[in-house]
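S.K.: Predicted coordinates and the sequence they were generated for:
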Amino acid sequence: MRLIGAWILAAGAVLASWPARAQSDPLGPLPQPAQSSAVLQPVSMQPVQTYVTRPTYAAPTGFDAYKLYLAGRARSAGIREATIQANVLGLDLNRRAIQLDQSQPGGPPNSSYIPPFAPYQRDHVTPTLIRRGQDRYASIYGNLARIQARYGVDPGILMAIYGHETSYGAVTGGFDLLEALASLAYEGRRRPMFESEFIAALRLIDMGVPRWRLKGSYAGATGYPQFMPSVVVRLRADGDGDGYADIWGSESDGLASIANYLRNAGWKPGVPWGVAARVSPTLNRAAIRSTLRAPRCERVYARHSRWLTVGQWRSIGVVPYGSSLSDQEVATLLEPDGPNGTAYLLTGNYRAILDYNCSNFYALSVGLLANAITRR
């Protein structure tokens, strides 16, 4: 047994010494296994890339992109997100509104041409409009008197504006206000104004006015008074006492809103808008030319003389017909058809009508229609 054990120990020692021997063996290293001539490539551990074809995203352009901009402006103005989602992104471009706006009459900005007033007067102070106004005036006089007591505005003027704007409620316009305003803002000529009015129309929806009520002219005027949305927000009034100012469904509310607008524009109770006057052929017009520059509607106000009292006008040969204006009242002179036509002495209340619509022809025809309706 000892011999076997010694042999095993000796064999272990030999086996343990093989690697060292192989390195120093004069016969050379131990033979290595034969290698294949093929080159083995390392296996990549990177994930396999798969190429998937996706549809190309096209950013909105044109009116679609502009609607996104309007939505952003509305959010910045505090309009509710639900209102924006329901009323902005689905709008269509109204090319008819743009076409009508672009076709409005108006000469070059520096043109000195002034068309005659007489043809405009014939078209806007018609026998039919006068007769219908008289009938309506008589039928609702009690309500008009209550509105006058509250706001101080002449009922004849209220009826004349009502007649001019909507033919006494018969024609209030069928354009979708949001669509028309967004389209005119996109067209760009008066973008700041139309964008502001678009936001105001959304604000009306936030205030509880249903979208279907917001119908009006191609330029955004709405309701019986034909207010722009920003004016509706500020100045609509409750005329029938039901606690809600509905300028689309209540004639009383519409008339009260017109009166509220004129009072806000500076209407002075008990003073006529103006009166026709006889002008002396020797009047020195250069001496009465106004040197004031109006902050808006400059061409409209440029046609007015400087302010004088009616007494001063009399002293230089401008004499009003009738006695509706006191000698202490201040007035300007306007000769819409030149020196050979009818002249008018106009008070501050005429300026309030101009604030409603900044056109001398409009304001004059409103005043003359009011006189005819009330038989002045």
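M.R.: Arrived safely.

S.K.: When you work out contacts or count neighbours from here on, use the C-alpha atoms and nothing else.
M.R.: OK.

S.K.: any idea where the strands of the protein begin and end?
M.R.: Along the chain, counting by DSSP state E, strands occupy 175-176, 215-216, 274-279, 308-309, 318-320, 330-334, 343-346.

S.K.: Who are the packing partners of the fifth one?
M.R.: Read it as strand 318-320. strand 274-279 (3 or more Cα pairs under 8 Å, 6 or more residues apart in numbering; DSSP states H and E).

S.K.: Pasting the second one now:
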Amino acid sequence: MPKPECETDFGQWMENLTREAREAGVGEKGIAELHKASIDQKVLGRDRKQTVFNLTFTEFSKRLISEARLKKGQENLVKYADVFKKVEDAYGVPGPVLAAFWRLETDYGAIQGDFDTLNALVTLSYDCRRPDLFRPQLIALLKLFDQGVVDANTTGAWAGEIGMMQLLPKDYLERGVDGDGDGKVDLKNSVPDAMMTAGRMLSELGWKRGQPWLEEVRLTKDLPWEEAIRTNRKPHSWWAEHGVTGLNGPLGPDDGDASLLLPLGRKGPAFLSYPNFDIFVEWNKSIVYATTAAYFATRLAGAPAFDPGTPVPGLTQDQLKELQTKLQARGYEMGKIDGVFGVATRDAVRSEQLRLGMPADSWPTQELLDRL
């Protein structure tokens, strides 16, 4: 298992953290629990090897979304209809959106993680890869201990997320909502608390009440594929002019500007994404995760299964590493050569497709690799 890379004296580090925690307002109860913590090597192993988002959208969505999971989500929307109405009234976030996150995060609360949350956050705060990201979460967790909101032996995901919706301690502390009115915020066991808190969080991230998030579309002709960028939004009229239609006919009235999302290139599934889609990305920066969550929310809201199309086969992780190496040699900033199809790789692929006179749909293929 990998070990922390730069901190050599855990005892000295703990002394420094104790001082920092006291200065941040953590009381003796939280400090006492902190001193019981230890490094969890399994957490470091998970942090170094996150493989799930090497999957494509179709692979990931197939793994996470099944008819059984769709049925369970629909049943939960009925079972907790009063809760979801309360959330939408308060924060504008529809039930299908919350239920989609609930499924992807914990399979509707069934799988919340079995890592000791304190040890996980101590490990990630002590490790030198991303301490500035995790130290505030650790301080927040200690405050939750102080307040008696979270039990000291609570468990969750390896990166410190807690509860049905897998929220980090800082969000728990600052955004927690007592949805069932029992005087405490319990994100592990109370559906009303978990949904109200998630609704508040999505609202504060910028969710627009009554607005769409994702809509499957058809592509009836070639268009300037380089326009299919998530940050490039245009009115329905522009997309319609370039052959984009709804599933059952012309695009409807403008619901605000939208961008064309092609998760597997121009021959795969196609969606229009609206500003609310950005909130899915704020929740989880992986475009594959965000697209899957947004798509599942549309299914829970009544949309049909997407048309997978006939996409050109993508590249393996090793082939993506080769592609990234070639792109880096051409002057593109690739960061780590990791075989993960992220934003930097996507942008560089589109630029090279344009340079080579290929359809610039940002999808990496064997043809592109060969031509480079």
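M.R.: Sure, I can see it. Keep in mind that this is a model prediction, so the values were computed, not measured.

S.K.: Dump the strands of the first structure into JSON lines; add mean neighbour count and distance to Leu91 of the first structure as well.
M.R.: As requested, the strands of the first structure are exported to JSON lines (neighbours: other Cα atoms under 10 Å; distance: least, Cα to Cα, whole Å):
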{"stretch": "strand 175-176", "mean neighbour count": "21", "distance to Leu91 of the first structure": "10"}
{"stretch": "strand 215-216", "mean neighbour count": "22", "distance to Leu91 of the first structure": "14"}
{"stretch": "strand 274-279", "mean neighbour count": "20", "distance to Leu91 of the first structure": "45"}
{"stretch": "strand 308-309", "mean neighbour count": "18", "distance to Leu91 of the first structure": "52"}
{"stretch": "strand 318-320", "mean neighbour count": "21", "distance to Leu91 of the first structure": "54"}
{"stretch": "strand 330-334", "mean neighbour count": "23", "distance to Leu91 of the first structure": "45"}
{"stretch": "strand 343-346", "mean neighbour count": "25", "distance to Leu91 of the first structure": "45"}
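
S.K.: Tell me which of those strands sits nearest to Leu235 of the first structure.
M.R.: Of all the strands of the first structure, it is strand 215-216 that lies closest to Leu235 of the first structure, at 17.3 Å by Cα to Cα.

S.K.: Now do the same contact list for the alignment partner in the first structure of Met165 of the second structure.
M.R.: Aligned counterpart of Met165 of the second structure in the first structure: Pro225 (TM-score structural alignment). Counting by Cα atoms under 8 Å, 6 or more residues apart in numbering, Pro225 of the first structure touches Ile161, Tyr162, Glu165, Thr166, Ile247, Gly254, Leu255, Ser257, Ile258.

S.K.: Columns distance to Ala82 of the first structure on top of the strands of the first structure, output as JSON lines?
M.R.: Below are those laid out as JSON lines (distance: least, Cα to Cα, whole Å):
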{"stretch": "strand 175-176", "distance to Ala82 of the first structure": "19"}
{"stretch": "strand 215-216", "distance to Ala82 of the first structure": "21"}
{"stretch": "strand 274-279", "distance to Ala82 of the first structure": "49"}
{"stretch": "strand 308-309", "distance to Ala82 of the first structure": "55"}
{"stretch": "strand 318-320", "distance to Ala82 of the first structure": "58"}
{"stretch": "strand 330-334", "distance to Ala82 of the first structure": "51"}
{"stretch": "strand 343-346", "distance to Ala82 of the first structure": "49"}
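
S.K.: Can you tell me which of those is nearest to Leu70 of the first structure?
M.R.: strand 175-176 (16.5 Å).

S.K.: Show me the contact partners of the closest one.
M.R.: Strand 175-176 of the first structure is touched from outside by Leu214, Lys215, Gly216, Ser217, Tyr218, Gly220, with contacts defined as Cα under 8 Å, 6+ apart.

S.K.: corresponding residues in the second structure for that strand?
M.R.: So strand 175-176 of the first structure sits over residues 115-116 in the second structure, by TM-score structural alignment.

S.K.: Ok, which of the strands of the first structure comes nearest Asp135 of the first structure?
M.R.: Closest among the strands of the first structure, using Cα to Cα: strand 274-279, at 24.1 Å.

S.K.: In the second structure, what range does the closest one match?
M.R.: Under TM-score structural alignment, the match for strand 274-279 of the first structure is residues 214-219.

S.K.: what comes into contact with that stretch?
M.R.: By Cα under 8 Å, 6+ apart, the residues outside stretch 214-219 of the second structure that reach it are 243-247, 269-274, 277, 294-295, 298, 306.
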